[in-house]
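Student: what follows is a protein structure lacking sequence information:
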C-alpha cells in the first residue's frame, strides 16, 4: 500500500502494522513553526474542540470551527498547534469551563455513552467519549483527536512545575511548559506500554481486568519500568500476571493511546509453558484461546468471550494473527 504525506510530498510504504487506529495518517506536525506563529495564522486556521476529554464530532468526523466561533470564547487553556492538514493550520482547544445542563455523572467512566451539545452549535454536533467512536474515524481525524486529547490532558494535569511547584506557562504553541520561577522546561509525556500477543502452538493468551464488562477479554499489557527494555517488560509482565514464562519476543506494531498518554508497543512472544497462574491483584482471569475459538469470538458466536474493543491495538493484533498476516 502506498500513501502520500501531502504536506511535504513524501512517499512511503505503509505496512499493515501502521494501519492501527490513531496511527498512519502522516500528519505534518510542522514542529519548526511552533512558537513562531503570527495572529494571521490563527485567523485562517481550523480549530477542533474538546470538552473534559471528549471530542466534538458530527456523524463520524471531527467538527472544525474558525477562530471567531463563539464556542471558543472561554477556553480553559490557550490553543495547541497540532499541525498542517491540506494547507490548513489545525489547533485544538479545551472548553472544559463550559457547564452543560445535561447529566455528566458518567464522565471518565469505562464506557461513557452520554453525549453533550453546546448551545452555539447544531444538535448534530456532539461531544463524545473517544473510546466509543475511535474506530469510526478516518485516519487523519483519528490522529488529530488522539494528539489533541493527549496533549490537552497533559496541560490539565501538569500545570505546576515538578521541580519547584510554581505555576508554569504554556510555550511553543502548547508543546512545552516553562517555569517562570526556577526556569525549568517541561515537555509532554508519553508513557511506554507493552501489549503482548503471547502464543503457544495454536493458542493465544487472553486476560481480563477487574471491572471489565462480562465476557470481555484482551491481550495482556503493562507499563515499561525505568531501566527496562521492551523485551524484558514483556517477559516480566506476562509472568507476573499469568505465571507464563516467555522466550522469544519481537515487535509488531505501535499505537498512540491517549487514555491519557500512552504509547502501546505491540509485541509477540512465545510461551515456554502453558500452566496459567493468575495474580488476583493484576487480573480477574486469564485463559488460552485457540484460533478456532478466536474465529468464533470475532464472528460474535463464542458463548463466553467477547472480542477486544474495535479500534484498540489488541483487536488489531488478534485480527491479523487470526488472518496470519502480521508483518
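Tutor: That came through fine. Everything numeric in this text was worked out from a predicted model, so none of it was measured.

Student: going by C-alpha atoms from here, please, whenever you check contacts or count neighbours.
Tutor: Will do.

Student: quick check: chain neighbours aside, which residue is closest to the residue nearest in space to the middle of the chain?
Tutor: With distances taken as C-alpha atoms, centre = their mean, residue 257 lies nearest the centre of the chain, 2.0 Å away. Spatial nearest neighbour of residue 257, chain neighbours left out: residue 263 (5.6 Å); criterion: C-alpha to C-alpha, 6 or more residues apart in numbering.

Student: where does that neighbour land in three-state SS?
Tutor: In the three-state summary, residue 263 is assigned as strand, counting by DSSP: H, G, I helix; E, B strand; the rest coil.

Student: now it: how far from residue 300?
Tutor: 29 Å (C-alpha to C-alpha, to the nearest Å).

Student: so which of the two has more stuff around it?
Tutor: residue 263 (19 against 13; other C-alpha atoms under 10 Å).

Student: ok, now which ones touch residue 49?
Tutor: Neighbour list for residue 49: 55-56, 63-64, 92-95 [criterion: C-alpha atoms under 8 Å, 6 or more residues apart in numbering].

Student: need the strands for the stretch 201-327 of the chain, in chain order.
Tutor: Listed in chain order, the strands found in the stretch 201-327 of the chain under DSSP state E, counting those that start in this stretch are 203-208, 220-223, 246-257, 262-271, 285-290.

Student: of all those strands, which one is nearest residue 81?
Tutor: strand 246-257 (17.9 Å; C-alpha to C-alpha).

Student: okay, buried residues for the closest one please.
Tutor: 246, 249, 251-257 (16 or more other C-alpha atoms under 10 Å).

Student: pasting the second one now:
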C-alpha cells in the first residue's frame, strides 16, 4: 500500500475501556478539564485554524447524553448525542464532502469515530427487543433497556470492496445515480453466515456476472456513513464476460493499466474518473498500478 494513511484511520485518542467500565473513574474525568467535541447536529465545528473545535462540558445541554470518546493527554473527551442521526450517504452533503478533504488526518479520524458513535445512539433510543426506552451506559459504549434490561452495543457493518483483475486489466463499476464517468471498485455488505472471501465472490458475481478466485485481503477503512468497515480485497477472474445487474450498477467495465494511470493522474484524456483520495478504493487502485 502507499504510505499515505487511509482517511478515518489514525485516531490519537486512547479508548480507555478501563474508564468506560468504571463509573467512578468516568466521573473523575467529567471535570472542568474535560473536552466536549463541538458538533452542529452531525457536522463538526472547526476553529479559525481549520481544526476540530472543542468546548467544555458546561456547554452541553442540561439533558444531553454525553458519550465518552476516550482520553487525550490525560483529559476526558466527550461528544453529545444529537436529537437525530444521519444515515444518508456522504454524497448527499457537499459540506461534508469538502470537510473530508480539508480536515487534518487525525481530526478526520476522531470525527469519524465520534460521528458513528453518536449517530448510533441517536437512532437507538428504543429497545429492539421490547420497544422500551433505552439509556446510555458504559460511557456511551452500550445502551440498556429500562423495561426488559436488554443490552445493546454500537454496531459496525462489514463491507467488502474489491478489485477484480483479468489478464492485466481491472474491473471497475459505476453505481446507479453516480456521475457520468465516475468508476470505483465493486462493493457490498457481508451477509450472515459468509466469510469475507465468500462475500467478495458473491458480490462480484451478482453485480457483474463474473466468477472470481484467489481472494486476498489488502487493507480496511472505517467509513462513518453511518458505521461501516470497508474491507479492501483483491481477486482474479478466469473470464471477462460481463452480465451486469442493472438494478444496482449503471456500468461495469474493464480498464487497462494505461486507463488507470491516466485516471489517477487526473488527465483530461482519461477514460474515467478515479475514486477520490479519501476512499479506500483509490488506495486499492493505486496499489494495483504500483505493483
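Tutor: Noted; the coordinates are in hand. Just so we're clear, the structure is a prediction, and the values are computed from it rather than from any experiment.

Student: thinking again about what came up before, which ChimeraX command selects the buried ones in the contacts of residue 49 of structure 1?
Tutor: Burial among the contacts of residue 49 of structure 1 is assessed by 16+ other C-alpha under 10 Å; the matching ChimeraX selection reads:
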select :55,56,63,64,92,93,94,95
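
Student: average offset of the longest helix along structure 1 relative to structure 2?
Tutor: Secondary structure of structure 1 per DSSP state H: the longest helix is helix 139-157. Once superposed with structure 2, the aligned residues differ from helix 139-157 of structure 1 by a mean of 1.2 Å; criterion: mean C-alpha distance after the TM-score superposition for structure 1.

Student: and that helix, which stretch of structure 2?
Tutor: Using TM-score structural alignment, the residues of structure 2 aligned to helix 139-157 of structure 1 are 105-123.

Student: so what's the equivalent of residue 214 of structure 2 over in structure 1 up against?
Tutor: With TM-score structural alignment defining the correspondence, residue 214 of structure 2 maps onto residue 248 in structure 1. By C-alpha under 8 Å, 6+ apart, the contact list for residue 248 of structure 1 reads 269-270.

Student: state the distance from residue 248 of structure 1 to residue 200 of structure 1.
Tutor: Going from residue 248 of structure 1 to residue 200 of structure 1 by C-alpha to C-alpha gives 11 Å.

Student: ok, now residue 308 of structure 1?
Tutor: 20 Å.

Student: next: residue 300 of structure 1.
Tutor: Residue 300 of structure 1 is 24 Å from residue 200 of structure 1, by C-alpha to C-alpha.

Student: and stretch 45-56 of structure 2, what's buried?
Tutor: For stretch 45-56 of structure 2, burial by neighbour count (16+ other C-alpha under 10 Å) applies to 46, 51-56.

Student: farthest pair within those residues?
Tutor: So, the buried residues of stretch 45-56 of structure 2 by C-alpha to C-alpha: farthest apart are 51 and 56, at 16.3 Å.

Student: show me where structure 2 has its helices.
Tutor: Counting by DSSP H, the helices of structure 2 are 17-20, 23-28, 94-102, 105-122, 196-208, 257-264, 280-290.

Student: can these go into CSV with extra columns for mean neighbour count?
Tutor: Listed next are the helices of structure 2 as CSV, based on neighbours: other C-alpha atoms under 10 Å:
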stretch, mean neighbour count
helix 17-20, 16
helix 23-28, 13
helix 94-102, 13
helix 105-122, 22
helix 196-208, 21
helix 257-264, 17
helix 280-290, 19
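
Student: dump those to a markdown table, plus distance to residue 247 of structure 2.
Tutor: Shown next, in a markdown table, are these (distance: least, C-alpha to C-alpha, whole Å):
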| stretch | distance to residue 247 of structure 2 |
| --- | --- |
| helix 17-20 | 43 |
| helix 23-28 | 49 |
| helix 94-102 | 26 |
| helix 105-122 | 29 |
| helix 196-208 | 9 |
| helix 257-264 | 26 |
| helix 280-290 | 22 |
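
Student: and those helices: which comes nearest residue 36 of structure 2?
Tutor: Of the helices of structure 2, nearest to residue 36 of structure 2 by C-alpha to C-alpha is helix 105-122, at 11.1 Å.

Student: return the distance of that closest one from the chain's centre.
Tutor: 9 Å (C-alpha atoms, centre = their mean, to the nearest Å).

Student: residues in contact with that helix?
Tutor: 5, 7-13, 42, 44, 51-52, 67, 69, 79-87, 100, 136, 141, 143, 154-155, 222-227.

Student: perfect, I'm done here.
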